[in-house]
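A.B. asks: Following is a predicted model, sequence given first.
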Amino acid sequence: MRLLTLRLENGTGTTAVRQDGDTLTQIDGFPDVGALLKDAHWATIAQAASGATYPAEGADLAAVVPSPGKIICVGHNYRNHIKEMGREVPSHPTLFAKYQESLIGPNDDLALPQESDTVDWEAELAVVIGKTGRRIPEGQAAEHIAGYAVLNDVSMRDYQFRTIQWLQGKTWEKSTPFGPALVTQDEFTPGPLMTSAVDGEVQQSTPTSDLVFTPEFLVSYISTIITLNPGDVIATGTPGGVGHAQDPKRYLQEGQVLVTTIEGLGQLTNRVVKEA
């Protein structure tokens, strides 16, 4: 299944929907995909939904899970990115957090803050949790994954590297496109190509299977530290090709369009707009 969060007309709120080809079907009673996942029977409910329908083309989509309880990000998880940043392959995952205020929809404008001129792209595969768990064995981790989505961990590099802690460069408001859909595990397995492009020029292009730490390992590892709940998000890291590692360095500029794609999951298309 493909599950999305649709913004309703005239600012009347949002609703969870199921996509079937060119049609979106409302899942009544659930304002977004995150709320849906909190019901233990979410998959059955979504499959059986028969609410109002909307055209998929031109739909105004919010971040697929607009208000996750946790957004846990993984650094240094693709070998080609580790190499370009001059680091060693880690023995344990490098973890940091984002907050929900950073999320935007798959086609929303990306806010270019007035305080930073080193705004960089980072295409990522996002894991969305569908079942609560603590200390989840790696062999059972797939049971706790609702599905996958596309995310771009847009980073303000000057703020990120002010200290050895990265959070201040990673969670700027309205900077993280996320969506367009949650695609369930029966329709997607990590492996297909992930790309990012700026104004049509491809910057990153790496299979999503080229991870140091797999989604299942990350679910197990992170759940050792803290309980994972439905709707929580794990961003699994970015591959090589970021602007900060290029010579000369390249960063996002006002008016550019950042496109992030994972084959089988969908595409994020975000115009860079100077924040008021």
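C.D. replies: Now that the structure is in, tell me what you want to look at.

A.B. asks: Please count neighbours and contacts with C-alpha atoms only from this point.
C.D. replies: Will do.

A.B. asks: If you drop the residues flanking it in sequence, what lies closest to the residue most central in space within the chain?
C.D. replies: Against the mean C-alpha coordinate of the chain, by C-alpha atoms, centre = their mean, the closest residue is residue 151 at 2.6 Å. Among residues not flanking residue 151 along the chain, residue 178 sits closest, at 4.4 Å (C-alpha to C-alpha, 6 or more residues apart in numbering).

A.B. asks: For the residue nearest to the centre of the chain, give its distance to residue 249.
C.D. replies: Counting by C-alpha to C-alpha, to the nearest Å, the separation of residue 151 from residue 249 is 22 Å.

A.B. asks: structure B:
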Amino acid sequence: MRLANLGGRAALITGTRALDVSAASDGRFGPDPMSVLRQWTTFAEWARTAPPATEPYDPGLLGPPVPEPRQVFAVALNYPPHAAEAGYSPPDEPLVFTKFPTCLTGPRATVELPGDRVDWEVELVAVLGTGGHRIPAGDATAHLAGFMVGQDLSERGVQSRGTPPQFSLGKSFPGFGPTGPHLVTPDEWRESGGITCLLNEEVVQQASTDEMIFDVAELVARISAICPLLPGDLLFTGTPAGVGNRMIPPRYLTPGDELVSRIDGLGELRTRFR
């Protein structure tokens, strides 16, 4: 199943066709995408027998599949080459920080640059379905609604400001969390695929999601051991090597740039900057 936010309404997507969830379910689910996630178990059962998607849709109407999560977790240094380029050994524990939900935007966004040190980080994003507290790693997949492509944009000047520095504000400007294009359920995508980021058609990041130090199940277990996870919560799982601030010389986003973020089997984001 592929679930989208189409003009603010939950929709099931098949190829170039869409099915409005609220209309097809006679108002039982939706139209708010968040209300679907709050009823995830019963919605997923209904969706398996839903009518086929038949209406063409405009991709320009796609918004963030999960527009208003209550919690957004993110993980630093979760690919060994990225840890190495940052000058660190692979961590023994997940390094978790937060992004604030107001930073989220959709798969075809134009983002205003708040400074001259904005960097890119393509990431796999996991979405919680049923949530839970102290979830065993072996049960984690059953708690997931699905996966999508994400970008953890970062203003490195703000991120490194202060002694010691802190991450969350520098990663939470408006538009600093592009996500989408759809939420893809675990039965359709098995957590393994090529992950790529292109800046103005130049490949700057390329890896496979199965290279993560801590996989999604382990991250869900480690985080939920402390924080109860809620339906619709997002988990940005870390980025591969190739970020701009570790290049020599450093490279940052500028007005007019286009950033394309892809994960095989999940789709792509296209973000422009002004």
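C.D. replies: Okay, I see it. Nothing here was measured: the structure is a model prediction, and the numbers come from that model.

A.B. asks: SS state for the residue nearest to residue 151 of structure 1?
C.D. replies: Put simply, residue 178 of structure 1 is strand when judged by DSSP: H, G, I helix; E, B strand; the rest coil.

A.B. asks: That one and residue 68 touch, don't they?
C.D. replies: No: contact criterion C-alpha atoms under 8 Å: residue 178 of structure 1 and residue 68 do not qualify, at 11.5 Å.

A.B. asks: Looking at these two, which is more packed in?
C.D. replies: residue 178 (31 against 20; other C-alpha atoms under 10 Å).

A.B. asks: can you tell me which residues contact the more buried one?
C.D. replies: When contacts are counted by C-alpha atoms under 8 Å, 6 or more residues apart in numbering, residue 178 of structure 1 touches 63-64, 103-106, 149-152, 268.

A.B. asks: if we go to structure 2, which of the residues you listed are intact?
C.D. replies: With both residues aligned by TM-score structural alignment, their matches' C-alpha atoms under 8 Å, the contacts of the contacts of residue 178 of structure 1 that structure 2 also has are 63-64, 103-106, 149-152, 268.

A.B. asks: The stretch 1-150 of structure 2: strands as residue ranges?
C.D. replies: 2-6, 9-14, 17-20, 55-56, 62-63, 72-76, 95-98, 104-105, 108-111, 118-119, 122-128, 144-151 (DSSP state E, counting those that start in this stretch).

A.B. asks: Hmm, residue 4 and residue 19 of structure 1 touching each other?
C.D. replies: Yes: counting by C-alpha under 8 Å, residue 19 of structure 1 touches residue 4, with 7.3 Å between them.

A.B. asks: Comparing the two, which shows the higher neighbour count?
C.D. replies: With neighbours defined as other C-alpha under 10 Å, residue 19 of structure 1 and residue 4 compare such that residue 4 has more, 28 against 20.

A.B. asks: In contact with that one, which residues?
C.D. replies: Applying C-alpha under 8 Å, 6+ apart, we find residue 4 of structure 1 in contact with 16-19, 32-33, 61, 64, 179-182.

A.B. asks: same question, residue 234 of structure 1
C.D. replies: By C-alpha under 8 Å, 6+ apart, residue 234 of structure 1 lies in contact with 71-74, 126-128.

A.B. asks: change it to 7 Å
C.D. replies: Neighbour list for residue 234 of structure 1: 71-73, 126-128 [criterion: C-alpha atoms under 7 Å, 6 or more residues apart in numbering].
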